[in-house]
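A.B. asks: A structural model of the following input is requested.
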Amino acid sequence: MSKFLASLVAATMLVPAAARAEGTIEVLHHWVSQSEVDALNVIRKDLETKGFQWKDSAVGGMSGANAQQALRSRLTSGDPPGAMQFLGWEGPQWAEQGVVRDLNDLAKEGGWREALPPQLLTFVTSGDAFIAAPINMHRQNWVWANKKIFDEAGIAPPKTWEELIAAGKKLKEKGVTPVAMGDEPWQIGIIFDALLSDLNGPEFYKKAAIDLDPAALNSPEMTKVFDTLREVRGLVDDNFVGRDWAVATGMVINGEAAMQFMGDWAKGEFLAKGLKPNADFYCFATPAKVTSFQYVIDSFGMFTVKDETVQKAQVALAETIMDPKVQKGFNLIKGSIPARTDVSVDDFDECAKLGFNERAEAIKAGSMLGAMTHGFAAKPEFASVFGDVAAQFFVGKMSSEDAVKMLVEGIDNAR
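C.D. replies: You can find the predicted model right below:
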């Protein structure tokens, strides 16, 4: 071997693997916070070990709506990204347009269907096609509570909404803000979703939020949901207008408020301050006779492209996302739990372990429910009606009866 050739080979071996990648895949997503970026790096680094580079296209804001708008523009111009983050019905709806790649061969080979909760399949399949790889699962219906405030008031985590309301009133009498939240419709929607199931059972939730059953929508049970939502409003301070969810979490952390209803993405705020579950703060599901697990998943779909290099990168990315060790590493940072049910959570925090166990129980009990507020129950045109009515009711003076009437009329108009 000549000295020149030997030097060239040696220099090549010193080049990082990512720079010698077999190809590049552009991934469009809406994760822009530091913890989200750090979690994505787990996927990115594993993908690089397979010889492929990740080209980042992050479009933040509006819970993914801005990213979806960017995707529409790309598809219209005939320039789809290699992969895209999906929420709720986004994946199946794009699959109906014939622009999403079928990953069924990979799913069969990797046993994806067997590894995932059956309830998720609605959002990652379309007919016989497997159209997205889910990386995680968040739980929406958590309560986060300041343990010191609870302990000083002699309050234990409530087992019913009656107990929760009573505890809130007790705290309010002591000059403590019982519930921290903002007036954004989705923050209100988290409470509304929980009440639908907690007060009336999982079957009622399915009838109302998924089947859009007229009898369930226009029922005494639905009126009770709004009655209780009004009681919750009485536990919120008057400065809640315009408050970001993370600011509300900070109020609980700093002892300015006792509780917050929020998905487990809020947990990262507590952990970032060095706080520990059950020592500094409580995490428990919204109270119910039959505890539900109202889930939110993030998945990645691959678009139909002609470039064979990108096609190979899509396969590598899908395999990476569904790799148990990647799911573990990603979710340890993200604050969620693995989408796969066969990944150990022994190294996770106590809240994650509780969520993992209650997910297993919910699957058996039929109380594993898609979170409507985040797009995992009724289709968007109907879910928006629930969200609008609940938000108007919460911030206004509307009666429960009028809210039910508005809900029924809104759903009928959207049918």
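A.B. asks: alpha carbons only for contacts and neighbour counts from here, please
C.D. replies: Will do.
A.B. asks: distance check, the most centrally placed residue in the chain against residue 349.
C.D. replies: Centroid check for the chain by CA atoms, centre = their mean gives residue 296 as the closest residue, at 3.2 Å. Using CA to CA, to the nearest Å, we find residue 296 at a distance of 19 Å from residue 349.
A.B. asks: again, but for residue 54
C.D. replies: For residue 54, the distance to residue 349 - CA to CA - is 30 Å.
A.B. asks: okay, the two: which has more neighbours?
C.D. replies: The neighbour count for residue 54 versus residue 349, taken as other CA atoms under 10 Å, is higher for residue 54 (21 against 15).
A.B. asks: tell me which element the more buried one falls in.
C.D. replies: If you go by DSSP states H and E, residue 54 is part of strand 52-58.
A.B. asks: where along the chain do the strands fall?
C.D. replies: 23-29, 52-58, 83-86, 125-126, 129-130, 133-139, 142-146, 177-179, 257-262, 281-285, 293-302, 337-338, 368-370 (DSSP state E).
A.B. asks: now the other sequence, so there's something to compare against:
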Amino acid sequence: EDSQASAKTRFLGGDPPMVVQGVLGGSTADFASAGMSADLSAYAAAGNWDELYPAGLAASGKHNGTWVSVPVFVDTVNWLFTNKSVLDAAGIDEPNSWRDFIFSLQALKQHGVIPLAIGGEDWQETVAFDHILLAAGGANFYERVMSGDLDAIGSGTMVDAFTKFSFIREFTDEGKAGRSWNDTNNLVVSGKAAYIFMGPWATGGYGEMEEGKDWSCRLTPWSETVTALADGFHFLKSDNAEDQEAQRLFAAALTDPDTQIEAAAAKGTLPAVKGADPAKFSGCATKAVSRMNSGKTVTHWNARSSGLKSALKDTVTAFWNGDMSAAEGRDALLAAVKSN
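C.D. replies: Predicted coordinates:
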């Protein structure tokens, strides 16, 4: 945010930087809305960018259909982490459907462990809600909601989502209020809880435990969807011909698929371009690359407009910690999006 504020100041002062690095989407859209962004349409056409990227990630590089940014790396957010030893002790297989997941929650509760660990922060609750939206309506519904589609937000499918979200509350523990994400993740690591919905940053907590044997990371098992945050470079408008040529060369280098894939593998993250070989990656990243190649990638709410993001988090946390009905949750979200 500081770098973006500095870039805006420099732009207004007549000395704009050529690019700004960061998460693409809501915050970088502010530059485009203010008329500060470069139009990369010619570069995109020459490099066939629309074919390089999954549609959901291509959208994060555009403003009103015009390319203004280059996605480079990706974080996938919709992970379900599981302590496999906890499931084994309860005689439960890892779930492959929403119905299987609910059955496992019920069985784990009877076994005397915390079925689902969720912390007490609005963003943790909303990360969990991602999986619920995918269970209720799938990738297209998720994309419509995150795009602010009022018909989708006000639909019966959204009531179903809040119904499902309310149902899983009974399988969490009473100590969740105010709890940090890492303390929540430690419940799963230590075997006190079976599952947590969390982003890729949770993997570090499992230390020397063996993935696939002691624990597992799986993208939402009841959907073929990847909810992703694209990190990259937003290009700012310049009237200087030398700067424009430098921007063209930099954009060409950033969008070279081989370079991007190799850089992502070396960095331990994921490339934004399609077609990476899962064999070049390891652990959870291998699964993410495979899903991105075969499934549907949509942009996560944390890369959407600040208004949509605030409306979603505020409503989800109010619903989760209150006594609203599912229909009231739907109506509250619809009203919040309209007002933002």
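A.B. asks: quick one on the thing from earlier: go through the strands of structure 1 and name the closest to residue 37 of structure 1.
C.D. replies: strand 52-58 (9.7 Å; CA to CA).
A.B. asks: okay, buried residues for the closest one please.
C.D. replies: 52-54, 57 (16 or more other CA atoms under 10 Å).
A.B. asks: with stretch 305-317 of structure 1 instead?
C.D. replies: By neighbour count with 16+ other CA under 10 Å, stretch 305-317 of structure 1 contains the buried residues 305, 310-311, 313-314, 316-317.
A.B. asks: and for stretch 187-207 of structure 1?
C.D. replies: 187-202, 204-206.
A.B. asks: ok, stretch 246-258 of structure 1 next?
C.D. replies: In stretch 246-258 of structure 1, counting by 16+ other CA under 10 Å, buried: 248-253, 255-258.
A.B. asks: can you check stretch 164-176 of structure 2 too?
C.D. replies: Using 16+ other CA under 10 Å as the test for burial, stretch 164-176 of structure 2 gives 164-166, 171-173, 176.
A.B. asks: so it corresponds to what in structure 1?
C.D. replies: Across structure 1, the stretch matching stretch 164-176 of structure 2 (TM-score structural alignment) is residues 228-240.
A.B. asks: what about that stretch, distance to the chain center?
C.D. replies: In this view, stretch 228-240 of structure 1 has its centroid 24 Å away from the chain centroid, taken as CA atoms, centre = their mean, to the nearest Å.
A.B. asks: okay, now residue 116 of structure 2: neighbour count?
C.D. replies: For residue 116 of structure 2, using other CA under 10 Å, the count is 25.
A.B. asks: before we move on, what about residue 309 of structure 2?
C.D. replies: The burial count for residue 309 of structure 2: 21, using other CA under 10 Å.
A.B. asks: gap between the residue mapped onto it from structure 1 and residue 179 of structure 1?
C.D. replies: When structure 1 is aligned by TM-score structural alignment, residue 309 of structure 2 is paired with residue 383. Distance from residue 383 of structure 1 to residue 179 of structure 1, counting by CA to CA: 25 Å.
A.B. asks: hmm, back to that, deepest of the strands of structure 1, which one?
C.D. replies: strand 337-338 (a mean of 30; mean count of other CA atoms under 10 Å).
A.B. asks: what range in structure 2 matches that one?
C.D. replies: Under the criterion TM-score structural alignment, strand 337-338 of structure 1 matches residues 270-271.
A.B. asks: list the contacts of the matching stretch.
C.D. replies: Stretch 270-271 of structure 2 has contacts (CA atoms under 8 Å, 6 or more residues apart in numbering) with 72-75, 260-261, 263-265, 285, 288-289.
A.B. asks: quick one: residue 163 of structure 1 from residue 294 of structure 1, how far?
C.D. replies: According to CA to CA, residue 163 of structure 1 and residue 294 of structure 1 sit 21 Å apart.
A.B. asks: show me the buried residues of stretch 187-207 of structure 1 that map onto helices.
C.D. replies: Here DSSP state H is the test, and the buried residues of stretch 187-207 of structure 1 give 187-200, 202, 204-205 as lying in helices.
A.B. asks: picking up where we left off before, now the match of strand 337-338 of structure 1, how far from the centre of its chain.
C.D. replies: Mean-position distance between stretch 270-271 of structure 2 and its chain equals 14 Å (CA atoms, centre = their mean).
A.B. asks: mean shift of that stretch relative to structure 1?
C.D. replies: Stretch 270-271 of structure 2 differs from its equivalent in structure 1 by a mean of 1.5 Å after superposition (mean CA distance after the TM-score superposition for structure 1).
A.B. asks: can you check stretch 135-144 of structure 2 too?
C.D. replies: Looks like 3.0 Å for stretch 135-144 of structure 2 (mean CA distance after the TM-score superposition for structure 1).
A.B. asks: and that stretch, how far out from the chain's middle?
C.D. replies: 14 Å.
A.B. asks: residue contacts, the aligned residue in structure 2 for residue 174 of structure 1?
C.D. replies: Taking TM-score structural alignment, the alignment pairs residue 174 of structure 1 with residue 111 from structure 2. Residues near residue 111 of structure 2 by CA under 8 Å, 6+ apart: residue 90.
A.B. asks: close enough to count as contact, residue 328 of structure 1 and residue 343?
C.D. replies: Yes: using CA atoms under 8 Å, residue 328 of structure 1 is in contact with residue 343, at 6.9 Å.
A.B. asks: of the two, who's got more company?
C.D. replies: Between residue 328 of structure 1 and residue 343, residue 328 has the larger neighbour count (other CA under 10 Å), namely 24 against 16.
A.B. asks: straight-line length of stretch 298-316 of structure 2, end to end?
C.D. replies: 20 Å.
A.B. asks: do stretch 230-246 of structure 2 as well
C.D. replies: End-to-end for stretch 230-246 of structure 2, by CA to CA: 23 Å.
A.B. asks: could you do stretch 375-386 of structure 1 as well?
C.D. replies: First-to-last residue span, stretch 375-386 of structure 1, CA to CA: 11 Å.
A.B. asks: quick one: contacts for residue 32 of structure 2?
C.D. replies: 63, 68.
A.B. asks: for residue 36 of structure 1, same thing?
C.D. replies: Going by CA under 8 Å, 6+ apart, residue 36 of structure 1 touches 333-334.
A.B. asks: just give the nearest non-adjacent residue to residue 398 of structure 1, would you?
C.D. replies: Excluding its sequence neighbours, the residue lying closest to residue 398 of structure 1 (CA to CA, 6 or more residues apart in numbering) is residue 392, at 7.8 Å.
A.B. asks: what count of nearby residues applies to the one you found?
C.D. replies: Residue 392 of structure 1 is flanked by 15 other residues according to other CA under 10 Å.
A.B. asks: perfect, I'm done here.
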